[in-house]
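Undergrad: let's see this in three dimensions:
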Amino acid sequence: MIASHIVALGASRGFPSLLTLVRTGLGEVTIIDDQMVEEENLGQTLYATTHLNRLKVDAAREMILERAPDTKVTTFPCRGEDVPNLLTLMAAADLVKIGIDAPRMMFTFADMAQAAGTAAVVHGMTGDGQQHFAALVYPGGPTLRDILPEAWNAVTAGYEPPTFFPSCALHTETMNAAVAMIIAGYLHHRAGSSVELMTGIGAGIVEAGLATGFYGYHEPSRFLTPIYFGQPD
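TA: A predicted model of the protein is given here:
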């Protein structure tokens, strides 16, 4: 983990998973986001009132270095498509983490990562804030369009996400726990780690491609918050 580098597109609901990864030994992160911390971010993420009206990348960098001061952190306070050397950054990284509320660009960045020869974990929440997903794309593997065909069809039909949708810290942290586990598992699996639990998780997501989580009581499985690998029924 300490030798690994992640390029993170987006520093909103999915930022806590990145913070978890650096606390477990991730050595280098590049964070790309053009937004400021607003009141709507409070209670959904780790951002606090002291971060209001600051760039998310600056607040994120501060929180990372407070908890893991040896981490190398590079920030770009702009949209991903405005980073002039984005493809080069992706090619030099061990993984690209895509967590943005722009569905079309989500697919575009996933394609770019595959073209750059780097795996990407794409994650997000549904517009009602009640379900999350995390998908893995890797060079030579299925595209994000293959893994999420209905979402791609909606994007091509003109779907745009709501400007704001409510979610609470419980929902976002459940998503972030899954995303951190999947990324750590993939990096261990890729490196041939001797930590069998993590390499097993990594092998599972490589095989399945998609992990989906539910909130509340899930009648078919009789669990409260199950997470499973594979295509949902």
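
Undergrad: C-alpha from now on. contacts and neighbour counts both.
TA: Noted.

Undergrad: pull the distance from stretch 158-178 to the chain's centre.
TA: Stretch 158-178 sits 12 Å away from the centroid of its parent chain (C-alpha atoms, centre = their mean, to the nearest Å).

Undergrad: ends of it, how far apart?
TA: 29 Å (C-alpha to C-alpha, to the nearest Å).

Undergrad: what does stretch 137-155 give?
TA: Criterion C-alpha to C-alpha; first-to-last residue distance in stretch 137-155 is 18 Å.

Undergrad: which parts of this structure are helices?
TA: 15-23, 56-67, 86-92, 103-116, 144-147, 149-156, 169-191, 196-208 (DSSP state H).

Undergrad: E39: which of those helices is closest?
TA: helix 56-67 (12.4 Å; C-alpha to C-alpha).

Undergrad: which other helices and strands contact that closest one?
TA: Helices and strands touching helix 56-67, by 3 or more C-alpha pairs under 8 Å, 6 or more residues apart in numbering; DSSP states H and E, are helix 15-23, strand 72-76.

Undergrad: another sequence for comparison is provided below:
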Amino acid sequence: MAWSWWNRASTGSAPRTWRAEGIPGALARHAGVPGFDQARLSAAHVLCVGAGGLIGHVAPALARKGVGALTIIDDDDVEPSNLNRQFFHAADVGRNKAEALAGRLLPICTAATRITAVPAAFEAAARGLVVGRADVAVVGVDNDAARLAASRFFRAATTPVVFCAVSADADHGYVLVQAPDGPCPACLMPDVSAGTRPCPGTPAVIDILQAIGALATYAIDACLMARATSWNYRRFSLNRPAEDGAAAIPRRPACPNCGADLEHYQIA
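TA: A predicted model of the protein is given here:
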């Protein structure tokens, strides 16, 4: 497998795709895990919106578990301040995050996973028909506008999407599964449309990202196969276990995001 692209500068917004090499026997221990369906995961396409702290824990897990295809969308570049918690090395500083993460995933893949990097903002990629269809999406960005845009896009595509986020004090976080007819982030948090949630530059540490990334990875499995789950919303705190919890929350009838005009999105 040739990784000759590794030291090249980003080529702009054009997607780039690589194929990993499978390792015979690497996935044998998945057999017997209740509800786990390796054939289903190996045939699945998971689309990742973002390539930072949260996706940097979800995507490596999926690569090691033998997912069929991963598409990673992010227009940011790697900065030194990312290295304390994101899946990058010092050599990645200055590279586009989607391409850098793809490069870090290739050596740890256990199956012939197809990895596509899209160095663009999500909404630009969606409007340009770059996104395409996926079996499930996971959104790990740090701003509300992108979360809501992704929510509307995947609702129109009837694609389940897993949202994950952490708090500004790095103590707690949540995972929300938006089924094709299920609740969106604005159903859960009505003030999300005001754009008040954490944004770039807030404190960040790896431990809460690992915890929420694990829950998001499990939720992706549950969207694809029969791994048991009784919730579509899960919250977790490092320091305040009384605040941990899970629930099956309903869609909010008056939610402005769920009722937003979706006609301008076309699904490839």
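
Undergrad: re the thing from before, let's have the helices of the first structure in a markdown table, adding mean neighbour count and distance to Q44 of the first structure.
TA: Listed next are the helices of the first structure as a markdown table, based on neighbours: other C-alpha atoms under 10 Å; distance: least, C-alpha to C-alpha, whole Å:
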| stretch | mean neighbour count | distance to Q44 of the first structure |
| --- | --- | --- |
| helix 15-23 | 22 | 10 |
| helix 56-67 | 19 | 14 |
| helix 86-92 | 18 | 28 |
| helix 103-116 | 19 | 20 |
| helix 144-147 | 18 | 26 |
| helix 149-156 | 14 | 24 |
| helix 169-191 | 21 | 4 |
| helix 196-208 | 18 | 26 |
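
Undergrad: need those in a markdown table with distance to G43 of the first structure, can you?
TA: Output for those, formatted as a markdown table (distance: least, C-alpha to C-alpha, whole Å):
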| stretch | distance to G43 of the first structure |
| --- | --- |
| helix 15-23 | 12 |
| helix 56-67 | 15 |
| helix 86-92 | 31 |
| helix 103-116 | 23 |
| helix 144-147 | 30 |
| helix 149-156 | 27 |
| helix 169-191 | 6 |
| helix 196-208 | 29 |
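
Undergrad: which of the ones you listed sits closest to V7 of the first structure?
TA: helix 86-92 (6.7 Å).

Undergrad: name the residues that touch the closest one?
TA: Here helix 86-92 of the first structure makes contact (C-alpha atoms under 8 Å, 6 or more residues apart in numbering) with 7, 80, 96, 112-113, 116-118.

Undergrad: please apply the same query to stretch 22-36 of the first structure.
TA: By C-alpha under 8 Å, 6+ apart, stretch 22-36 of the first structure touches 1-11, 52-57, 64, 67-68, 70-80.

Undergrad: where does it end up in the second structure?
TA: Using TM-score structural alignment, stretch 22-36 of the first structure corresponds to residues 63-77 of the second structure.

Undergrad: skipping adjacent residues, who's closest to Q44 of the first structure in space?
TA: Using C-alpha to C-alpha, 6 or more residues apart in numbering and skipping the chain neighbours, the partner closest in space to Q44 of the first structure is A169 (4.5 Å).

Undergrad: ok, the alignment partner in the second structure of the one you found - contacts?
TA: Superposed on the second structure with TM-score structural alignment, A169 of the first structure falls opposite I206. Shown in contact with I206 of the second structure (C-alpha under 8 Å, 6+ apart): 53, 84-86.

Undergrad: one more pass at 10 Å, please.
TA: 53-54, 57, 83-86, 170 (C-alpha atoms under 10 Å, 6 or more residues apart in numbering).

Undergrad: which of those residues are also in contact in the first structure?
TA: Using both residues aligned by TM-score structural alignment, their matches' C-alpha atoms under 10 Å, the first structure keeps these contacts from the contacts of I206 of the second structure: 53, 83-86.

Undergrad: nearest to T229 of the second structure among those residues?
TA: Using C-alpha to C-alpha, G53 is the member of these that lies nearest T229 of the second structure, at 24.5 Å.

Undergrad: quick check, the closest one in contact with G213.
TA: Yes - counting by C-alpha atoms under 10 Å, G213 is a contact partner of G53 of the second structure at 8.8 Å.

Undergrad: overlap in contacts, those two.
TA: Joint contacts of G53 of the second structure and G213 (C-alpha under 10 Å, 6+ apart) are 140, 165-166.

Undergrad: okay, the contacts of I206 of the second structure in JSON lines with distance to T217 of the second structure next?
TA: JSON lines is the format used below for the contacts of I206 of the second structure (distance: C-alpha to C-alpha, whole Å):
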{"residue": "G53", "distance to T217 of the second structure": "14"}
{"residue": "L54", "distance to T217 of the second structure": "10"}
{"residue": "H57", "distance to T217 of the second structure": "9"}
{"residue": "L83", "distance to T217 of the second structure": "22"}
{"residue": "N84", "distance to T217 of the second structure": "21"}
{"residue": "R85", "distance to T217 of the second structure": "17"}
{"residue": "Q86", "distance to T217 of the second structure": "16"}
{"residue": "A170", "distance to T217 of the second structure": "19"}
